[in-house]
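J.: Pasting a predicted model and its sequence here:
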Amino acid sequence: MTSSSNEGYSTEKVRVSADFLKSKMGNVKPKIGIICGSGLSGLGEVVENKIVVKYSEIPSFVESTVPGHKGQLVFGQISGKDVVCMQGRFHPYEGYPGWVVGFPLRVMKLIGIEMVLATNAAGGINPEFKVGDFMLIKDHISFTGLAGYTPLVGPNDSSFGPRFPPMNDAYDKNLRTLFKQCASDLGYDDFMRDGVYCNVFGPSYETIAELRLLLKLGGDAAGMSTVQEVVTARHCGIKVIACSLITNECILEYDTDKTVCHDEVLQTANDRAHQMQTLVTNSQTSRTHWQPLHCS
């Protein structure tokens, strides 16, 4: 599957998947969805009273083929709040059309999700960023979307949202403010950043010239995921907050022997996993921080 058209998508497929998950959720009624990026599946491990559903069991779901992505949904509680975690996501470079990458967000909408926290592993373009930094995403530049790879290509499904959804508010300002405050309360100021996420197709890492272009355009980090999920969520009216873990420094100079590989990405994610888990857990523990995330 390489086309970005939504010829295989239907509202009925979303309903069937959602109904299947409702039959598995028991008494869990999540309003919060968490998407775990590469090496960050540990976020799902802090969920209590787990109900695990493999992607292979869910109608119309596909497999997550990337190392560091477990390929399952985890329902349960974090700090007493009902949540669902995606341990693994789908990427454009795996050959899936745009509607497939965004499909889980439409399913989340039908099971009651009102807010999504998306995480990812990204390369730091901004020279001030260091490996291990967290970057709260304030905006994105989507080269995939600008080139026509989007989950909204094809006839619009008005049962979910409008033909032309705005994206100027893609990343909720109030949620970002509260998330940064929670990070500050935890003493994370030294490695908490905010910035612009550049979405590229992959799976090859970017050339030096490409990264220099992204830097000139105002990009702070580069990655191969997240934007299709954000666009789908906003089309559905789901609030979004997203955070990148800077897992490697992008190479901007020709005179170097440095390189980057996925193993480095996973290792950095593993090293920072505890802090990310603590941040997510404490965001939910604090009533001051969590009340807006709970969309009440």
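T.: Cool, the structure landed.
J.: CA only for contacts and neighbour counts going forward, please
T.: OK.
J.: Could you pull out the helices in the stretch 151-296 of the chain for me?
T.: 173-185, 208-216, 227-236, 262-285, 287-293 (DSSP state H, counting those that start in this stretch).
J.: Point out the most buried one among those helices.
T.: Of all the helices of the stretch 151-296 of the chain, helix 227-236 carries the top mean neighbour count, a mean of 25, counting by mean count of other C-alpha atoms under 10 Å.
J.: got the contact list for D157?
T.: The contact partners of D157, by C-alpha atoms under 8 Å, 6 or more residues apart in numbering, come to 11, 163.
J.: And it, how close does it get to F20?
T.: Counting by C-alpha to C-alpha, to the nearest Å, the separation of D157 from F20 is 21 Å.
J.: Next: Q291.
T.: For Q291, the distance to F20 - C-alpha to C-alpha - is 29 Å.
J.: How about S204?
T.: In terms of C-alpha to C-alpha, S204 sits 36 Å off from F20.
J.: same thing with P127?
T.: Distance of P127 to F20, computed by C-alpha to C-alpha: 46 Å.
J.: For I32, find the nearest of the helices of the stretch 151-296 of the chain.
T.: helix 287-293 (7.6 Å; C-alpha to C-alpha).
J.: Put this next to the previous one:
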Amino acid sequence: MWEKVQETVQFLQSKCDFVPEYGIILGSGLGKFAKEIKITCSLPYSDIPNFPVSTVFGHKGKLLFGTVGDKKVVAMQGRFHYYEGYSMQEVTFPVRVMKYLGIQKLIVSNASGGVHTNYEVGDIILIKDHINFMPEHPLRGPNEERFGPRFVNMNEPYSKKMIAQAQKIALKNGIKVQEGIYFGLQGPTFETLAEYNMVAKMGGDCVGMSTVPEVIVARHMEIETFGISVITDIGREGFLETISHDEVLQAAKLAEPKVCLLIKKMIEND
């Protein structure tokens, strides 16, 4: 893994002479943040050595280098999921690459199903913690000490400082946000009502199929991390009849301008 990461980093540095401060992972329906980036270099995943290729509709599959305000960023326009058949090491490989390109902070976004009784479709959730219920762990196997320690302290997986910053920006710009605990499941099926009820009883506020592995690996390498989720469906009695991936994308699209503004201001004001 170490050699593959360094090979990919060297390739990207040969194509884009660029040292980003921020890494951004743009999830389902949230790819339009790319318009907020003044792009200096763009590479399709298929051209990048050792990179997987996103197979999910709505994930464009490009790595973007550019600036937001005066901050340099590298953004993944589409992510990888365990349910696509990739290993957890492949799913999280880009996070390790971004670390060695130079990022100090990571912003991850996703779409999720809401189980908290206060959540409605279109709500924006600042992720304050997560519950890992995926069947594989990205750090299983021999530990590479050059990446990070064998046992990772997860007392603050999502930066309290960045959450507080986001709350201030949201208040100033009239954007309604809530905090919540993200529950990670494998997918790709949407949850049954019984599974949604399980998530709620186990302490989750929303549930999705991504983010958790990427955040674990980011924390393994001591990257400060911020997570944001858009509620695209509701996991309660009477709400499950028609949910589809197209509806998830549509719900995320409606919240997209607010999410883009929030992330943009966070980066610019840092």
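T.: Cool, the structure landed. What you see is a predicted model, and the numbers here were worked out from it, not measured in a lab.
J.: Between the helices of the stretch 151-296 of structure 1, which one is closest to V46 of structure 1.
T.: Nearest to V46 of structure 1 among those is helix 262-285 (7.3 Å), distances taken as C-alpha to C-alpha.
J.: what number of residues lie near G80 of structure 1?
T.: 11 (other C-alpha atoms under 10 Å).
J.: Now stretch 160-174 of structure 1: buried residues?
T.: 160, 170-172 (16 or more other C-alpha atoms under 10 Å).
J.: A242 of structure 1: which of these is nearest?
T.: Distances from A242 of structure 1 to these, taken by C-alpha to C-alpha, are shortest for Y171, at 7.2 Å.
J.: In contact with the alignment partner in structure 2 of that closest one, which residues?
T.: Matched by TM-score structural alignment, Y171 of structure 1 corresponds to Y158 in structure 2. Residues near Y158 of structure 2 by C-alpha under 8 Å, 6+ apart: 127-129, 224-227.
J.: Over to F11 of structure 2?
T.: Per C-alpha under 8 Å, 6+ apart, neighbours of F11 of structure 2: 48-49.
J.: For the helices of the stretch 151-296 of structure 1, please prepare CSV with the additional fields distance to G88 of structure 1.
T.: Putting those into CSV (distance: least, C-alpha to C-alpha, whole Å) gives the following:
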stretch, distance to G88 of structure 1
helix 173-185, 23
helix 208-216, 26
helix 227-236, 12
helix 262-285, 13
helix 287-293, 22
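J.: and of those, who's closest to V62 of structure 1?
T.: Nearest of the helices of the stretch 151-296 of structure 1 to V62 of structure 1, taken as C-alpha to C-alpha: helix 227-236 at 15.0 Å.
J.: what comes into contact with that closest one?
T.: With C-alpha under 8 Å, 6+ apart, helix 227-236 of structure 1 has contacts from 98, 101-103, 105-106, 109, 116, 140, 142, 145, 150-152, 160-162, 165, 167, 170, 199, 239-240.
J.: Can you check which part of structure 2 it sits on?
T.: Going by TM-score structural alignment: helix 227-236 of structure 1 matches residues 212-221.
J.: again, but for stretch 202-209 of structure 1
T.: With TM-score structural alignment as the criterion, stretch 202-209 of structure 1 aligns to 187-194.
J.: And the matching stretch, what's buried?
T.: 190-191, 193.
J.: any chance you could map the strands in the stretch 51-200 of structure 1?
T.: Ranges of strands in the stretch 51-200 of structure 1, per DSSP state E, counting those that start in this stretch, are 72-78, 81-87, 115-124, 134-142, 192-199.
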